[in-house]
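**Q** Sequence isn't available, so here's the structure alone:
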């Protein structure tokens, strides 16, 4: 079986072509990058996606060396995400379905991150930390669904980092979070920030407000550097994430952790989580930006898993929703053994 997947829930538009055994035949994407100090708005992001999606579809088909006739199903991101960008992907998949006469499979963006992470790294049944610009959740599989054991009660950790990057006028190329990570490596003075953990939930809005005020103050006093601010913010929010993940591990009686989502690329977060896992006799499973960052292959692969188990989405129901909970999805494919992901015929072990 072969699937084409379209991802466009935020500022990246991607198209992936994947086989059921996990072989990635193509996975091109394009990112909408705004000037330093600015975020990306839904309307402008949707226009970006509309301008790039068809060339990316053509590039994916060419790279994979397949024709539309060879595609078994078309998968797309139903949600969660930004409304206008999601709509762009939903419209295109409906058009392609009519043109190519192929069935559609709607995919949950969060679940797609998890399934891509599992098949890339070989993680079997880990506690999942899903961290991105729009989501922060601690998840574990139980009784047919991915259950959320903890999450942010306000803004996501990626959104916290992105908004602070705007305060410091840090470049958005390739991403504000990546640039904060590089700047933080030069920090050597830790600034104590609010630490807000409530059970297995976290809150980042108060931390953001506090460090924004410190940043304005340091412009006058020069007491801290930008590197000190980035270092302190990373250390604080990542420590919070490690704490709630460990609490979920104890609750679920699991030893392994899988980190997915754009923020999951952060090496410092991976190092902190790896130390915690090793102390509990477990392993950390993580990947790099090819699979952590939003991409079409994760949508294609997850949709194909559902399609292989008889799941399709009628054309008239191939819509989008900004709020699509991870635990709303019945993961029917978890009842069967997953196959290893291959890239160009070679199993990719991820970063273990």
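**A** Yes, it's here. Given the structure is predicted, the values throughout are model-derived calculations rather than measurements.
**Q** contacts and neighbour counts: CA atoms only from here.
**A** OK.
**Q** Now for residue 302: which residues touch it?
**A** By CA atoms under 8 Å, 6 or more residues apart in numbering, the residues touching residue 302 are 107, 111, 112, 115, 116.
**Q** ok, the fourth one to residue 131 distance?
**A** Counting by CA to CA, to the nearest Å, the gap between residue 115 and residue 131 amounts to 15 Å.
**Q** what about the strands in the stretch 1-150 of the chain?
**A** 2-7, 12-19, 24-26, 29-31, 73-79, 104-108, 127-131, 136-142, 145-151 (DSSP state E, counting those that start in this stretch).
**Q** Any chance of a markdown table for those, columns mean neighbour count and distance to residue 159?
**A** A markdown table is the format used below for the strands of the stretch 1-150 of the chain (neighbours: other CA atoms under 10 Å; distance: least, CA to CA, whole Å):
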| stretch | mean neighbour count | distance to residue 159 |
| --- | --- | --- |
| strand 2-7 | 30 | 19 |
| strand 12-19 | 27 | 15 |
| strand 24-26 | 23 | 29 |
| strand 29-31 | 20 | 17 |
| strand 73-79 | 30 | 17 |
| strand 104-108 | 27 | 20 |
| strand 127-131 | 27 | 10 |
| strand 136-142 | 23 | 10 |
| strand 145-151 | 21 | 14 |
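**Q** Check it against this one:
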């Protein structure tokens, strides 16, 4: 039985989680929220993490009822992500590893999402749609790697939604994507937008630029709610299309949606329709596990540790560019 603590801070979510043999004991989080119309920058985000990480760690230990002596392995997000925030969590994790005399494992952020999704939903071998503010990928497992079948060729779908929320000056609390989703529910008039699927890949920057450039004209004919509705319907249709194509290629009967955008109920609804037409099953979780969190890092690190991973302390670095398919998945043999 492995007890692991995980530190996540690749973007504006700071999380500390503790797991024991696949059981979640603590999942604590703080979010850096900026004023309407503004995004989050690396330095300010890192400062937020510095100011809050010790309190969040104490909260995680209190919630779990454990102490540092009960921890078997310290896990942290190695990448991908924003450099300065990643570094804050890595330094804290390295310090804990030294003080507690525990091994340390750097975890791929994307793998953390996938393994947490598999743990929570019990999906066996799904085609994975990973959608967040920083990443958009279609993934399937094969021969000890999570293979990327398709991805965005420019910005992530979450970034596209967040940036349009800034154009409309929507609140960043609890998140701009959530507020886009709520506004879209009131939209009634559909605006035809550029639909950009290129084989197995997607492109969102053109859609965003189109709406940014024409926003003044569009608001004369459409409400902000109409525009949120139109944007969601278009980009989610693109994601459903490439997911179905990947399923057909793999002969898959399961879809697992992970990442912060995976909380969106409209995306889940559209994907569910496609899955039902194919006789497939859809798996998704709620905001506790879709949105970046420390427990997903703890769980993925624990899996690696159980399968024999023992990295050198000198290797506990960070990298802003860390591909999902760079990771050797030693804990799966199916």
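**A** Alright, I've got the coordinates. Every value quoted in this text rests on a predicted model; they were computed, and no experiment measured them.
**Q** tm score of chain vs chain?
**A** TM-score of the superposed chains, computed with TM-score structural alignment, normalised by the length of structure 2, equals 0.99; 333 aligned residues with a CA RMSD of 0.8 Å.
**Q** ok, back up a step: tell me the most packed of the contacts of residue 302 of structure 1, by neighbour count.
**A** The most crowded member of those, judged by other CA atoms under 10 Å, is residue 107 (29 neighbours).
**Q** In contact with it, which residues?
**A** 75, 76, 77, 78, 79, 299, 302, 303.
**Q** I'd like the distance between the aligned residue in structure 2 for the last one and residue 320 of structure 2.
**A** Correspondence of residue 303 of structure 1 to structure 2, assessed by TM-score structural alignment: residue 301. Relative to residue 320 of structure 2, residue 301 of structure 2 is positioned 18 Å away (CA to CA).
**Q** The two - which one has more neighbours?
**A** Ranked by neighbour count (other CA under 10 Å), residue 301 of structure 2 and residue 320 place residue 301 first, with 29 against 15.
**Q** what's near enough to touch the nearest residue in space to that one that is not next to it in sequence?
**A** Leaving aside its chain neighbours, residue 301 of structure 2 sits nearest to residue 75 (5.6 Å; criterion: CA to CA, 6 or more residues apart in numbering). Taking CA under 8 Å, 6+ apart as the criterion, residue 75 of structure 2 is in contact with 4-7, 93, 104-107, 297-298, 301-302.
**Q** Next up, the contacts around the counterpart of residue 332 of structure 1 in structure 2.
**A** In structure 2, residue 332 of structure 1 lines up with residue 330, judged by TM-score structural alignment. Applying CA under 8 Å, 6+ apart to residue 330 of structure 2 gives the contacts 144, 304, 307.
**Q** Buried ones only from these, please, as a PyMOL command.
**A** Restricted to buried positions by 16 or more other CA atoms under 10 Å, the PyMOL selection for those reads:
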select buried, resi 304
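**Q** Tell me the one among the contacts of residue 330 of structure 2 nearest to residue 179 of structure 2.
**A** residue 304 (36.4 Å; CA to CA).
**Q** Give the helix, strand or coil label for the closest one.
**A** With DSSP: H, G, I helix; E, B strand; the rest coil as the basis, the three-state label of residue 304 of structure 2 is helix.
**Q** Once you drop chain neighbours, what's closest to it?
**A** Nearest to residue 304 of structure 2 is residue 331, by CA to CA, 6+ apart, at 6.2 Å.
**Q** Wasn't the one you found part of a helix?
**A** No: Residue 331 of structure 2: not assigned to a helix; according to three-state DSSP it is coil.
**Q** right, and it touches residue 299 too?
**A** No: using CA atoms under 8 Å, residue 331 of structure 2 is not in contact with residue 299; the gap is 11.7 Å.
**Q** quick one, which of the two is more surrounded?
**A** residue 299 (31 against 16).
**Q** Please report how far the more buried one lies from residue 24 of structure 2.
**A** 9 Å.
**Q** Show me whatever sits in contact with both of the two.
**A** Listed as contacting both residue 299 of structure 2 and residue 24 by CA under 8 Å, 6+ apart is no residue at all.
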